[in-house]
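What follows is a predicted protein model with its sequence.
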Amino acid sequence: MGTQGSAAERAGIAEGDIRVLVENGEYWLRNRGDIAMMAVTVERLRARWPRARIGVLTHQPGILQAMLPEAEPLCGPDWNWRPDGWHGRLSRTAGTRLVGPAALRWRAATDGPKDRLRALRSAAARRRAAGPGITEHVTVPEDTEFPVEIPAAVEQASLVLALGGGYMTDIDRYQAHRTLNLLEHARSLGIPTALVGQGVGPLRDPALLRRASEVLPGVGFLALREGRRGPELLARLGVAPERVLVTGDDAVEFSYRLRQAKIGADIGLCLRIADYSRVSAAAQATLGRVVRACAGQLGAGVVPLIISEYASEDRLSTLPLLAGASGARPAVGRGGTPHDVARQVAGCRVLVTSAYHLAVFALSQGIPAVGITASEYYDDKFHGLAQMFGTGLRIVHLDDPALDQTLTDAVRDLWDEAPSVRDALQQKAVEQIDASRAGLERVFRLVESGPVRPGHHRGG
């Protein structure tokens, strides 16, 4: 799709003509774990290519500008780069300094009432569809057709980079197909492609398996956040092993930087209920009762940890569990950042969480965690994470007939073990940070050693 460029041409590209199109997996920017991964990756891209344009596909341009001022939003209806030149730079500066903070304040003020109304509607729908006892959300029908929607910005991209997430799986087929379509189109134009920090699977849907086997073998590089399932699944899909590297989650570095020298004194708690994480009412009651009892016996506070603001799913499931806890701490506000939550985690001695990225935040700082799972999806997430860190993560299934005792033992054991596992966990975090940076170095080389594309030197 072009000819090999001279050293001078490459220097010119490195000085400002590179455009990185980032597929972040979560366009509404309501998951602080995903934002943490994106923050680390954007920082690394900016360090390598200081004058590059880093565009992120999003439905929330203002929120992106508030959270990640080093990136620029690519949003509908045209999904294209903004004009270059002084007026484009002025627009981006105004967005970062004015629009972004205003958008974050507006979301914080309005999300509560909107989410309470959605929750009432969702609860009524669940009662009609599922009956009592199980909380679940509506899923995408299996026979759904996924249109090919390609953002115009890809035409001028130097690199298409799909960031880590749990979307390359049956439970998020829309986002999986959207990402695969984008990667396939970029490759057809000769644009380098890569995936980093990915969790792949469970994957059994025939149509999604077929698309993945058509697209993923042609991707330039794939970095996985775990080695338990991903490498074998990619091999079955036809991906060459030399294109795959297990690096760990990209949010590891984000949280590791916020570690504290002093061991915390609280118990962190997060329960998420969604279509991919079914939880019975009895299990919810047991979880809350055990954590409150352990906190009382150990003289600990209980910190509600909110990682996802999507439909207030973490708030609606977690905050009621603190009712009656003598040492209940306040939750982060709806406008809170990933840094705010990671700092809350730093004040904990143990976490009990059904949210994967909170376990990442904890283990990366040397804090042990109990991973709560009620589905194969979370089994894979937590067992993969446990393998990456080697210690400090105890996995408990909510369908355990002895849940009360199993959970109590897990919390108390990890509370006692917290000082002894701290250094080992932090060392594993450092190893994953090094691996993640080495993986991104391979991504950089896809661009810097490849042909100079004609579109690099066009205006916006």
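Received the coordinates, thanks. Numbers count the residues shown, from 1 in each chain.

okay, CA-based contacts and neighbour counts for the rest of this
OK.

from the chain's centre, how far out does stretch 172-192 sit?
Remark: stretch 172-192 is offset 19 Å from the chain centroid, using C-alpha atoms, centre = their mean, to the nearest Å.

mind listing what's buried in that stretch?
The neighbour-count check on stretch 172-192 (16 or more other C-alpha atoms under 10 Å) flags 173-187, 191-192 as buried.

Likewise for stretch 337-353?
Buried residues in stretch 337-353, defined by neighbour count with 16+ other C-alpha under 10 Å: 337-338, 341-353.

so which strand or helix has the residue lying closest to residue 241 once chain neighbours are set aside?
Nearest residue to residue 241, sequence neighbours excluded (C-alpha to C-alpha, 6 or more residues apart in numbering): residue 235, at 6.8 Å. In this assignment (DSSP states H and E), residue 235 forms part of helix 230-236.

Summarise which helices and strands the helix or strand harbouring residue 102 is packed against.
Assigned by DSSP H and E, residue 102 belongs to helix 100-130. Counting contacts by 3 or more C-alpha pairs under 8 Å, 6 or more residues apart in numbering; DSSP states H and E, helix 100-130 is packed against helix 61-67.

Comparison target below:
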Amino acid sequence: MPNVLITGITSCESRGVEALARSIIEQLNTEGSKGGNNVTVLTQTPVLDAEALAPTGTRCVADPFVVSRSWQQMRPQESPAELAARREQLLAETDLVIATGGDLHTSDYGVSTPYLRALTAAQQRDIPTVMIGQSVGPFDDPADAAAWLTVAARCHLLTVRESVSLGYLVGKLGLPEHRVRLSSDPAFLLPAATGERISAVLGPLGLAPEDPYLCLAPSQGITRFSTLEDSQHAAALTRLATSLVRTRKMPVVLVPHCHDSRPHNDDRILAARIAEAAGMPEVMALPGTLTASDYKGVLSQAELVMSERLHAAIGALSGGTPAIAIGHSHKFNGVLAETYGDTVDVDGIHADVRTFAQDATVIDRLVNDTDATVLRTTLRQRLPLITDRARSDFAQISKLLGA
């Protein structure tokens, strides 16, 4: 049975990260893989992620290639020698390294080159490597771009999840076209929780299965990538939530997609803040410790989703529910444009978070001009193509594993 190492995982505290990890693991262990694979996930929060991914039978270990100071309390303390020994042991057992991460490889977060280390070490030992469903760039530092290109040139499979990244890699960085392929985010393949489970999740909010509702997925951490004050951001989201209730005559469920142990990135804090500031019972935060599949189920049953978390938007889109993104980088409009196709104007389904918070007309446009019926029809026509692209990555991976 092949041994597969997954890198690019930070922590399943982010349900977007959990969605990526679970989708990849479950695709690796489908019937077509001749009984499955032994999968090891490198993470900053191994105990937490072992619990989150327990249904998949995956082993989660503290990443010995990247040691994040911000999560150091969530992983064992190890000396440099201990880390080096674990790196060697892991690679000695590995038949394939898969890099996920969505958008790690950009200058936005300052972690691109460190998260290449596992791939570089594997390539030095002639272990096959793949990078799937990536958004890449832009890089501010030429050294980061060069490091990424060096690894990409030796990957056995390299796919991106949207055309913006494809154009950047080929047109700006000069990557040969045959080295990269357009695909989709693996999380489009994540199964949603059952209808019975979603009814149990929504019940405490007073929502029955037949009740229509809207979803708003706020990001506590998004202001770190803009000049916005937290108070300005929260006020804009509160105006959006209350405007949606008054105009669309439906409750708004706030979806905290990231349950981070670091307060600056914990969406539960912001969701509670919005619900309190709204001062109306129709604006309510979804409670509980829910899984990525739970959230996908909730998002998939909504009439419309507005999201500052890309993987919350993907949870909706992959379930056939129209989503609009409020974002801070090209990854948002890139993924949405790819999902809806050329017939939908990207400017109508995406708003930059700075403009959203500072220009009142943006909220008016999102609330009044969004035609959810048209978006839903277009989305459901495109979904088979998007999911087939994601599945094709795993067909190629199966060949690499000899399945």
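Ah, there it is. Since the structure is predicted, the reported quantities are computational estimates derived from the model, not experimental observations.

Give me the TM-score for these two chains.
Once superposed, the chains reach a TM-score of 0.79 (TM-score structural alignment, normalised by the length of the second structure), with 359 aligned residues with a C-alpha RMSD of 3.0 Å.

thinking again about what came up before, surely the residue nearest to residue 241 of the first structure is in contact with residue 244?
No: using C-alpha atoms under 8 Å, residue 235 of the first structure makes no contact with residue 244, being 9.3 Å away.

So between those two, which is more surrounded?
Neighbours per residue, other C-alpha atoms under 10 Å: of residue 235 of the first structure and residue 244, the larger number sits with residue 244, 21 against 14.

Surely that one touches residue 221?
Yes: between residue 244 of the first structure and residue 221 there is a contact at 6.2 Å, judged by C-alpha under 8 Å.

And the strands in the stretch 1-150 of the first structure, which stretches?
Counting by DSSP state E, counting those that start in this stretch, one finds strands in the stretch 1-150 of the first structure at the ranges 19-23, 53-57, 72-74, 134-135.

With mean neighbour count as added columns, please give those strands in TSV.
Output for these, formatted as TSV (neighbours: other C-alpha atoms under 10 Å):
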stretch	mean neighbour count
strand 19-23	24
strand 53-57	24
strand 72-74	25
strand 134-135	16
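
Name the residues that touch stretch 403-421 of the first structure?
By C-alpha atoms under 8 Å, 6 or more residues apart in numbering, the surrounding residues in contact with stretch 403-421 of the first structure are 263, 283, 286-287, 290-291, 294, 349-350, 352, 366-370, 391-392, 394, 396-397, 400.

hmm, try it at 6 Å
Contact with stretch 403-421 of the first structure is made by residue 350, as judged by C-alpha atoms under 6 Å, 6 or more residues apart in numbering.

Centre of the chain to it, how far?
With C-alpha atoms, centre = their mean as the basis, stretch 403-421 of the first structure stands 27 Å off its chain's centre.

Can you give me the buried ones in the helix holding residue 102 of the first structure?
100, 101, 102, 103, 104, 111, 112, 115, 119, 122, 126.

ok, back up a step: can you lay out the strands of the stretch 1-150 of the first structure as JSON lines showing distance to residue 255 of the first structure?
JSON lines is the format used below for these (distance: least, C-alpha to C-alpha, whole Å):
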{"stretch": "strand 19-23", "distance to residue 255 of the first structure": "22"}
{"stretch": "strand 53-57", "distance to residue 255 of the first structure": "22"}
{"stretch": "strand 72-74", "distance to residue 255 of the first structure": "24"}
{"stretch": "strand 134-135", "distance to residue 255 of the first structure": "31"}
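
Residue 47 of the first structure is nearest to which of those strands?
Among the strands of the stretch 1-150 of the first structure, strand 53-57 comes nearest to residue 47 of the first structure, with 11.8 Å by C-alpha to C-alpha.

Report the angle between that closest one and strand 19-23.
Strand 53-57 of the first structure runs at 20 degrees relative to strand 19-23, counting by axes from the mean of the first three to the mean of the last three C-alpha atoms, to 10 degrees.

what's strand 53-57 of the first structure aligned against in the second structure?
Strand 53-57 of the first structure corresponds to residues 38-42 of the second structure when matched by TM-score structural alignment.

circling back to that earlier point, just give me the mean distance for the helix holding residue 235 of the first structure relative to the second structure.
Its matched residues in the second structure lie on average 4.0 Å from helix 230-236 of the first structure after superposition (mean C-alpha distance after the TM-score superposition for the first structure).

how much space between the residue lying closest to residue 169 of the second structure once chain neighbours are set aside and residue 117 of the second structure?
Nearest residue to residue 169 of the second structure in three dimensions, chain neighbours excluded: residue 175, at 5.5 Å (C-alpha to C-alpha, 6+ apart). Between residue 175 of the second structure and residue 117 of the second structure the computed distance is 20 Å (C-alpha to C-alpha, to the nearest Å).

what does residue 320 of the first structure align to in the second structure?
Counting by TM-score structural alignment, residue 320 of the first structure corresponds to residue 273 in the second structure.

which other residues reach the helix or strand containing that match?
With elements delineated by DSSP H and E, residue 273 of the second structure resides in helix 267-278, which encompasses its position. Helix 267-278 of the second structure is contacted from outside by 219, 220, 238, 254, 256, 258, 283, 284, 285, using C-alpha under 6 Å, 6+ apart.

Could you measure from the fourth one over to residue 321 of the second structure?
Relative to residue 321 of the second structure, residue 254 of the second structure is positioned 16 Å away (C-alpha to C-alpha).

repeat for the third one
As for residue 238 of the second structure, its distance to residue 321 of the second structure is 22 Å (criterion: C-alpha to C-alpha).
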